[in-house]
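> Quick one: sequence plus predicted model below, questions after.
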Amino acid sequence: MMPFFLHTDIIEDLYSPRTAAMDFVSELVRKRGKGNLQKFIQFIVEIFMRYNEASIEVKPYRQKDGALLAIGTLCDRLKQTDPYKAELERMLVQHVFPEFSSHVGHLRAKAAWVAGQYAHITFSDQDNFRKAMHCVISGLRDPELPVRVDSVFALRSFVEACKDLDEIRPILPQLLDEFFKLMGEVENEDLVFTLETIVDRFGEEMAPYALGLCQSLAAAFWRCMASSEADDEVEDSGALAAVGCLRALSTILESISSLPHLFIQIEPTLLPILRRMLTSDGQDVYEEVLEIVSYLTFYSPTISLDMWSLWPLMMEALNDWAIDFFENILVPLDNYISRGTEHFVTCKDPDYQQSLWKGLSSVMTDQNMEDSDIVPAPKLIEVFFQNCKGQVDHWVEPYLRLTIDRLRRAEKPYLKSLLVQVIANVFYYNPSLTLAMLHKLGVATEIFNLWFVMLQQVKKSGKRVNFKR
């Protein structure tokens, strides 16, 4: 069965009476609030009173729904305005809480949504906060899907506002079970954002659930991709939800960063996503994908051969279309070289050293590249010589030639500093070989003169202009 996809069509939204009403109320209160806010709130209160007084057969359910929508829409204004801000908790207890048990599904959904809007107010009675939060959590098991989705949306605010996580901790396993079920039914970015907030708040405590969460998020990611590819109408929403899945995966990996053994378990689940999205198919989510690669290459006990298979994809993208992501690509490439030095140096099929040279030389010799575009290139050359000491003598001359050529064309002081630092790092790698090579190239005096001039340049404050740390 295909999962139900909840999304908002921007064009449809423009013609929605509900959206128009919310916008009208917001604008009315924002521009003419002094004379109209009190009248409008009185109008809402009258609807609440008529609803409470009417028998169940004739209750104005639609009017109550609209009134709750208005109260939620005006949340930010009411939280700041006397005398209303002192009455918000009582309003929730009297007019919102009862709808959590309403037999009308859309009112249960609206109660959850409004409660979420006000989750961050200061409750004089913490029991009221607890009651609202537990009603929202119960809404995750509601028979009506819209109620479950609005409950997920609201839960994010309650998790953020919760001062004592012991309120949630005992039911965390059951809560996550509900998330797993819901992720199989609906593709919705709010679901992912709420999950991300839970992971962020509980940190390492999520370790027992990390693998299951990653598997569910990976499955949700593939469903989002399939939905957006199959139906143009949900393309934007599918892409947004897919980005949310990737962000949540990064949040989980960050939360378990001190538990490297878990990365070994999670890696096989994520590799198919990484292989697909490190190609041009992943241009819209490339930054998020590179962040996941960075976590896996930094925190895993070792970099697996499967992870090494991603290197050619990143270099191919860099050489083709991904120059705007060079700063992001720098991070995993640094991890490969610094944490997998032996494999990087010894492997010849593929030849990672040659691959790196091809990419960096292409970028640094491109006459159309601005100084700011190539900043990661000298940083990677530094990583190369810092980590491969005594093993890459044959690269000293090519990289020195490349660096000196680009230094002569550099205009921005920051890039000049980075390029001189490359030469400094080659000296650190092998002082005698580097000096001999500079003499061979006939640039030793030129380079040292420039270096010393840059060292002596200071601002009026006395701080260095170059080589800042």
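Everything's here; your move.
> only C-alpha atoms for contact and neighbour calcs from this point on.
Will do.
> As a check, name the ranges of all strands in the protein.
Shown for the chain, the strands assigned by DSSP state E span residues 4-5, 186-187.
> Among those, which comes closest to Q80?
strand 186-187 (34.7 Å; CA to CA).
> Show me the contact partners of stretch 403-412.
With CA atoms under 8 Å, 6 or more residues apart in numbering as the contact definition, stretch 403-412 has outside contacts at M364, T365, D371, S372, P378, K416, L419, V420, V422, I423.
> burial count for the third one?
Around D371 there are 17 other residues, counting by other CA atoms under 10 Å.
> State the distance from it to K416.
Summarising the geometry, the distance separating D371 from K416, computed by CA to CA, to the nearest Å, is 9 Å.
> What of the last one?
The span separating I423 from K416 equals 11 Å under the rule CA to CA.
> S294 contacts V331, correct?
Yes. Here S294 reaches V331: they are 6.2 Å apart, a contact under CA atoms under 8 Å.
> The most centrally placed residue in the chain - nearest residue in space that isn't next to it in sequence?
For the chain, the residue whose C-alpha lies nearest the mean C-alpha position (CA atoms, centre = their mean) is R247; its distance is 3.9 Å. Across the structure, with CA to CA, 6 or more residues apart in numbering as the measure, the residue nearest R247 apart from its sequence neighbours is E288 (6.4 Å).
> Check it against this one:
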Amino acid sequence: MDVHTLTTLFATTFGGDTNQRRAAELEIRRISTHEGMLTALMQIIGNNALDLSIRQACVVFFKNRVSRSYHIDPAEPKPDQAPIPATDRLAIKQNIIPLLIAAPSRLIRVQLTACIKILVTNDFPEQWPDLLSTVVKLLSSDDLATVYGGLLVNLEIFKSYRYRSPKEEKLIPKIIKKTFPILVSLGQKLIPTQGPPPLPPLDAAEFLHVILKTYKYSIASNLSKHQQTHDSIVAWGTLLFQVVNMQLPTGVTLSGDKDEWEKHAWWKAKKWALSTLNRLFERYGNPTHIPKPLQKEYLTFANHFVTAFAPEIFKQYLQQIELYIGGQAWMSNKCLNLVFNFFGSCIKPKATWALLKPHAQTLVSRLAFPQLRFDAEKAELFENDPVEYVRFAISEFEDYNSPRSAAVGFLLNLATTRAKTEFMGILNFINSVLNAGTAVTPEDKYAALTMIVALAAVIMRNSEVRPAMEAFCVNHVLPEFASPVGLMREVACQVIGNLSSYKLEWKDPKNHEASFRALVAAMDDPQLPVRVQAAISLGETLHDESVKHALLPGLEKIMQDLFKLSDETDIDQLSETLEGFIEEFKDQLLPVSPQIIARLCQSYMRVLGEQSAKVDNAEADDNDLNTNLADLDTDDKTFALMGITKTIQTVLGCFDELEELEDVSKAVASGLGAQQHRQVNPAILLIQDEIIPIIEATLKTQVLELYDTAWELVDTLTYRTRRVVPAMWPVLKLTYDLFKSTAVDYLEEMLPGLCNFLLFGSEGFVQNPDYTRMVLEIFVTALTDDHLGDHDAVNGFKLIESVMLNLKGHIDQAIPTIINTTLTKYSTTENPALKLAALDTLVITLFYNPALALRTLDAAHPNGSREFFDKWFTAMNSEKGLPRVHDKKLTILTLCELLKMDLNDVPVGLKEGWNGLVAGILSVFKGLPEAEQRKQELLTSFEDTEDEDDEDDENDMDEDFAGIEDDEDQDGDVFDDETAYLDMLAEEGAKLRAKQAKRVAKAQRKAAEAGVGTGKGPLAAGIKGDDDGDDSDYSEAIGSGADSEDEDSEDEESDEEDLNEDLSIETIVDDVDAYEYFKQTLAGLQNSNPQVYQAVTTSLTVDQQTELMEVMAHKPEAEAAEAPAVPST
């Protein structure tokens, strides 16, 4: 690769001639994969004689090439990946560190360190064994530039391994022992207690920033034994305290404004020092937060840390806050946030609470409260960019890096965890501010009311405070609706809304009316943020029937205002408000639901278009030299689109209460019933015409985050209309195309809609075989693609089940593929849910066409049908072999179909036990009632989930608060739900690791036992059992009906949650009465083939004869309920 030519090409990309620039870019792309390209780029990057802009363009291109193609997953190669030649890979590892050390600009260093991280992740230590010794040598150098390069490389090692595997957990402590003593010694030299520093203070801060960042990454998930030693923790603790207390020397200032100070290395070093101290305390040094599974490793350290080290951290932090409050020192927002977080962490442990308690109310009034005032910057944003203000303010307290958010978190933590001693003090402070009369400024009043907003949940669950909130609102909130300050009107809306969300009680109807009338009036406020907050708060009052009644006359205007505000701001919170109004006023709004949906769809298409345009513009700028599409931020638009689709689903859900079910005759050729069909409201058909275009547009734009919402709409529309209209079929083609390209991971989201296509649009598949080909390909891919897992394979089986049930008689040519693919998967998995899904699929092939399926099983392996029957009957007679109603009904219906077979089509290997088919059916019927009861309980629990969640939201804090109030030792250690949650996560993690290890060991043991070349078929390899002729499970099981032991019961028990009924998919089996189906089959057999009937019934034991009589006497629930009661004797 000619370096001069390459340099000229990159220089041309900065030229003014568009054609030449474009030609140069195309040539660079063409030669980008050539051997020597990356080596030549490194020569250009390191050439100090060249223009810096050319070198920077080269390093960006270099980084993009390395990041895309240094590691290529063989199972998932991407179109833009081309392997990097071995010579270039070697040259990169030999030269990238010297390049980094000599880098003339931060931009070049950033790109090179990103490449080093990729190299470390993929090659260290096996293919880059000398890296660690190189780093130690660099760190020990007398040249500061070399040392800094070593610091950056070492940092990238710990970035790569901060969340490490068991293998890496052994590697990292070795690196820590070799490098960290050098790092801490270097850090202490940079903050000398006497003598001149080796570097100017601002340069030293850059070194310290990297050193402390490295230490923080090293303790992300583990604290090594070395780091727990006294010498290590004292040395590093001393350094961390020194950095926290660093002060700029006289005459040294930071350039730029406060926003630039935030980004300066001086404050980055302080941030990493504070962050590291917090991490040490919160994860390893706080005994109340050490999960039980980790206590053996860290509890001794924590007990020492919380009493010996945490008090010093508290002292240092308090000193910094005193300087900050007194105006003697500035503090960056991130540092202030970290201080708040530490003080919050000190509330639960007894040792640190004793330190914090004397200062708690002072921290509330002098530290937290000032953060909640509005400042000139916020007021300016409110006035000059209201849309941006709304987007900022609506989620302000969710920004975990914001001091305002941290202040609120501290207040909530204090008010709940130490309620008895601190809660009333906080409220007294708020009242003192608001009762100051004319002396109180709008900024202070705003902060006080913001504290009420933040503490609303705690306030409204306090039996002493709750009754006083009506008077509080009358005196301090309602007057602010007339304030000349827009921010005060906004916070007044917020207070009423938050308190109303917790069922604020109004004893005086006039006050109540004044409150919601004020919100309605505020929806016409001249300031957009006030209108938005008024709308959201008004939605919180809809639980009150008197409010709903009063809003009825103006409902049309309110809805129009909500749509307008939503279009102006594109925030998903307004979509939630819209949902609330639609749910509460469904009777009034359903007649105009087509217009509502049309408006929602218009908004959706507008936002989607804006998002697509943003992406397209970014792609147009992507010349592989300086653009990274991954950095493109479209979250706001995405959340807005999700909110709109959720509102659309709410409108569709309102039709449920109006749609009646009516029975439809069961007249399909197989004897299976069609579903109970809904009396479809004509309006929903009009609505569907509006929604299908947004589904198509979403899938065509390929916004991954919106795939699930699009397919959820497909499911909803096809299910509610019980049909597939012509306009919907292109969506099936789009779904198939996406599955074969970018959406292979979304089969679970596609599945309900695909099954509905088959259930309600089977004629379309018959008329267009290409549709059938698509779903068959999806099935095969789900089972054979190495990129997909067991859960995807289970979904693939659900899909093919729907295909066979709904296209009976139309896919004979596909049955061999289905059976062979299923047998292969069955034989290679140990997953109980997947084995069951495969078993069900094979059963359905028999139901689809018994003779064809049996021939195919025997063609797959000699005596394959007999092997399958062995496993099937083992499952029938096992307690958990067919655990669900669906499994049992499939087996019953399929055995009935087998009874109808011509005996000439029955394989010789099965004829011996054929007379026992009825016995098999009876064994399954025995477990059916219990399975139906479990399914009904599961269905009921799902139906009650939403109500239970609402009750939980209201009750959880009641319980927490009550527990705190009743706690006798208010100054002791606090172990609460958070502690229990951390314990649960740690315990579950340990269980999952143990379970996985057990499964691996079991698989290895079985593989060793099975050996090689056994001659067994794939199905036989899947389950251990007798396969030797006459002693088969098939002949024994159908002859005796005896229960058989399932050797994998322990595994099945552990995976029981994976074997629940699937309530998300409807099949034609669901509405079939298995008892009636069996009765009709037996009656038909008696008439058509008396000899077979005689054989299958006389072979029953006495107990089985009794069971048969009970089954034949069974009546459907509705018929049984109408039957006259049996008189008592």
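Now that the structure is in, tell me what you want to look at. What you are looking at is a predicted structure, and each value in this text was computed from that prediction instead of being measured.
> quick one: TM-score?
The TM-score (TM-score structural alignment, normalised by the length of structure 1) is 0.87; 461 aligned residues with a CA RMSD of 3.2 Å.
> rewinding a little: mind listing which of the contacts of stretch 403-412 of structure 1 are in helices?
Of the contacts of stretch 403-412 of structure 1, the ones assigned to helices by DSSP state H are M364, T365, P378, K416, L419, V420, V422, I423.
> are any of the residues you listed buried, and which?
Neighbour counting with 16 or more other CA atoms under 10 Å marks M364, P378, K416, L419, V420, V422, I423 as buried within these.
> which of those lies closest to P260 of structure 1?
Each of those was scored against P260 of structure 1 by CA to CA, and P378 proved nearest at 30.1 Å.
> Dump the strands of structure 1 to CSV, plus distance to C224 of structure 1 and mean neighbour count.
Conversion of these to CSV gives the following (distance: least, CA to CA, whole Å; neighbours: other CA atoms under 10 Å):
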stretch, distance to C224 of structure 1, mean neighbour count
strand 4-5, 9, 15
strand 186-187, 7, 22
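> burial measure for T362 of structure 2, as a count.
Burial of T362 of structure 2, expressed as a neighbour count using other CA under 10 Å, amounts to 12.
> just checking, what residue in structure 1 corresponds to N1087 of structure 2?
For N1087 of structure 2, the aligned position in structure 1 is a gap, per TM-score structural alignment.
> Give me the buried positions along the strand or helix carrying N1087 of structure 2.
Taking DSSP states H and E as the criterion, N1087 of structure 2 maps to helix 1074-1088. Neighbour counts over helix 1074-1088 of structure 2 (16+ other CA under 10 Å) mark A1074, Y1075, Y1077, F1078, K1079, T1081, L1082, L1085 as buried.
> now do stretch 474-493 of structure 2
Of the residues in stretch 474-493 of structure 2, those buried under the neighbour-count criterion (16+ other CA under 10 Å) are V477, L478, E480, F481, G486, L487, M488, R489, E490, V491, A492, C493.
> Can you check which part of structure 1 that stretch sits on?
Going by TM-score structural alignment, stretch 474-493 of structure 2 sits over residues 93-112 in structure 1.
> Need the contact partners of that stretch.
Counting by CA under 8 Å, 6+ apart, the neighbours of stretch 93-112 of structure 1 from elsewhere in the structure are 48, 61, 64-65, 68-69, 114-115, 128, 132, 135-136, 139, 144, 146-148, 150-151, 154.
> ok, now stretch 135-151 of structure 1?
Taking contacts as CA under 8 Å, 6+ apart, the residues outside stretch 135-151 of structure 1 that touch it are 100, 105-106, 108-110, 112-113, 152, 154-155, 175, 178, 191.
> mind running it again at 10 Å?
4, 6, 97, 100-101, 105-116, 129-133, 152-155, 158, 168, 171, 175, 178-179, 181-182, 185-186, 188, 190-191 (CA atoms under 10 Å, 6 or more residues apart in numbering).
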